[in-house]
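In: no sequence on this one, just coordinates:
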């Protein structure tokens, strides 16, 4: 097994195409062709984490946060980033960052917080735009079933909890092949009319190449006519944050105590209590001030996130309880989430959870 094999497994789960534009995800350090038998999973790649990987004979570090975020112009070891990268290179350890690709997964970072809190009926809080595409193509009537089956196998027609969704309408296709053509129906140079079905399927953006390949490999025509367009529908499967329900409503103070216990956080900064019981809970792991509006729009009773600034707390407007539990605390269960997925998918592969506490924030 190579590092590339592990990357493919990760990216079939959390495709990097859904990472935010500002982010730096994927393989940051190392050679993807190197054989890999053991990986260390961490929230942050510090120098101490690289030492831990060396001690455990790991060839790969899978990090949630990217150690290289903006461009590096020098590698002299003068900063903590440079030292960690240099040590990884010297010891042939690759570093892969998953970050917002996993943030935007419906069962990703924020969802996992909800699992720890026992939430029910979780859905994405902020669906990501421009992540759904639509295929329109034209297939001879007698080949429609075969082409449609191939497109479904490639991931076409999956909408929420439904699969193999499509729409077809019958019409007449017209074409004339030139002298270099090799038509499967009709003859070159002679106009041809053929009864065809127009097929329409929605698919996830990361499936585009698979869809095109399946279409061309199974369509009987020499030249396949098709169109792919971006649609603005909300994507139920890709986006930031999560929102769900507690099994039973709780008083605000009782709820914050419950959060402290279940999310293992010692301090919670919060907006004014408004006397509203907590039932509907919005979550956004990491810096989540941008989610306040979405949480209010969906009538959440509370938003649990981190890195709120002084003026963000005014945005509660006594309509929602804002709870800042800390950046590290909101993402600390990510390691377990990644390890659980890889262990199920790659049974002959060792995943080690880092024992280093990488939280740079301390409380007195």
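Out: Structure's in. What do you need? Quick caveat, the model's predicted, so the values are computed rather than measured. Numbers count the residues shown, from 1 in each chain.
In: alpha carbons only for contacts and neighbour counts from here, please
Out: OK.
In: Which residues are in contact with the closest residue to residue 288 other than its chain neighbours?
Out: For residue 288, the nearest residue in space outside its immediate sequence neighbours is residue 305; the separation is 5.4 Å by Cα to Cα, 6 or more residues apart in numbering. Contacts for residue 305 were tallied using Cα atoms under 8 Å, 6 or more residues apart in numbering; they are 283-289, 322-327, 330.
In: what's the spacing between residue 305 and residue 105?
Out: With distances taken as Cα to Cα, to the nearest Å, residue 305 is found 17 Å from residue 105.
In: What of residue 251?
Out: Between residue 251 and residue 105 the distance is 30 Å, computed by Cα to Cα.
In: next, the one to line up against it:
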């Protein structure tokens, strides 16, 4: 498949618009076209060791969950390891694509996979995502009532304003008088012109309502998950389930105040990676994430919430095996998809 065709399919699988505003997602390194993708190489972190593996396995495109290019590069030399990744990729004609928080938010993404560690449960996003665009044109809705003597003149002037849409009129009765209610959508820029026009007539201006349109929430999409287990499970059993799901011999646990390892867990808030900002303030029996600050753990424990930490990338990496199978179907099995064997969390328990 052509690189652009693959990237289009990846964007369709989980739109980059779902990513957080601070993130750097999408196609980060592009070899000169045309560029065919026969082998797609999946990794959680693109290190120099992982890059060497990708080269050896003749990868044409690397999907690195974490973006290897995050802070802007002022130069591309052999001086730093991230610059060397770019040099190596371009020399070997390997593209680099990163989904990161777009996969965190997606309904079929990383957090959904992590929730399977808890067993049978239902889940909702902790921070729901909004649609990338408004349901209709414009960001604001303006409504006002006017008598027939002003209607034609006002409508004529409004129609001359650019970025005004959905202009409709319908009869209305105001204080016993027959009038016409006018409704329109407009952009922020057009709103200033509409308000300036209406302010020329004090009667119109004082009867004007301005509504800020909201982008609709996307179902089952967003950062983190609040999971409700089908039945309460002892904390010690949850620990074993998580270790088995993540294939880890050890996790770190802080038992909430007033709780014990045998205390039942009915609700769990989780966030793959670093979850402090997403989980903070959420009421649950358990927090599950990769890492949290010492003080955020203390706060949770003081509020009776137990905390399980598995190290940052350990809560993400296992998703790649599921992703491999899902993308195989999404790409119609036209691309060979492999998961890195070198990629691992840099922290080890000794």
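Out: Ah, there it is. Please read these numbers as outputs of a predicted model, since none were measured by experiment.
In: one step back: roughly how far apart are the aligned partner of the residue nearest to residue 288 of structure 1 in structure 2 and residue 252 of structure 2?
Out: Residue 305 of structure 1 maps onto residue 289 in structure 2, with residues paired by TM-score structural alignment. Counting by Cα to Cα, the gap between residue 289 of structure 2 and residue 252 of structure 2 amounts to 10 Å.
In: What of residue 26 of structure 2?
Out: Spatial separation of residue 26 of structure 2 from residue 252 of structure 2 under the definition Cα to Cα is 33 Å.
In: okay, the two: which has more neighbours?
Out: Between residue 26 of structure 2 and residue 252, residue 26 has the larger neighbour count (other Cα atoms under 10 Å), namely 22 against 12.
In: circling back to that earlier point, the strand or helix carrying the match of residue 305 of structure 1: average distance to aligned residues in structure 1?
Out: Using DSSP states H and E, the element containing residue 289 of structure 2 is strand 286-291. Strand 286-291 of structure 2: mean distance to aligned residues in structure 1 after superposition is 1.1 Å, counting by mean Cα distance after the TM-score superposition for structure 1.
In: One more: stretch 230-239 of structure 2?
Out: Relative to structure 1, stretch 230-239 of structure 2 is 2.2 Å off (mean Cα distance after the TM-score superposition for structure 1).
In: what's the span of that stretch, first residue to last?
Out: Using Cα to Cα, the end-to-end distance of stretch 230-239 of structure 2 comes to 17 Å.
In: Return the distance of the strand holding residue 289 of structure 2 from the chain's centre.
Out: From the chain centre to the centre of strand 286-291 of structure 2 is a distance of 18 Å (Cα atoms, centre = their mean, to the nearest Å).
In: How far away from the center of its chain is the helix or strand that it is followed by?
Out: Scanning forward in sequence from strand 286-291 of structure 2, with DSSP H and E defining helices and strands, the next element found is helix 294-302. Here the centre of helix 294-302 of structure 2 is set off from its chain's centre by 26 Å, with Cα atoms, centre = their mean.
In: Need the residues touching each of residue 289 and residue 252 of structure 2.
Out: Joint contacts of residue 289 of structure 2 and residue 252 (Cα under 8 Å, 6+ apart) are 308, 309, 310.
In: Export those to TSV and append columns for secondary structure.
Out: Rendered in TSV, the data for those read as follows (DSSP: H, G, I helix; E, B strand; the rest coil):
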residue	secondary structure
308	strand
309	strand
310	coil
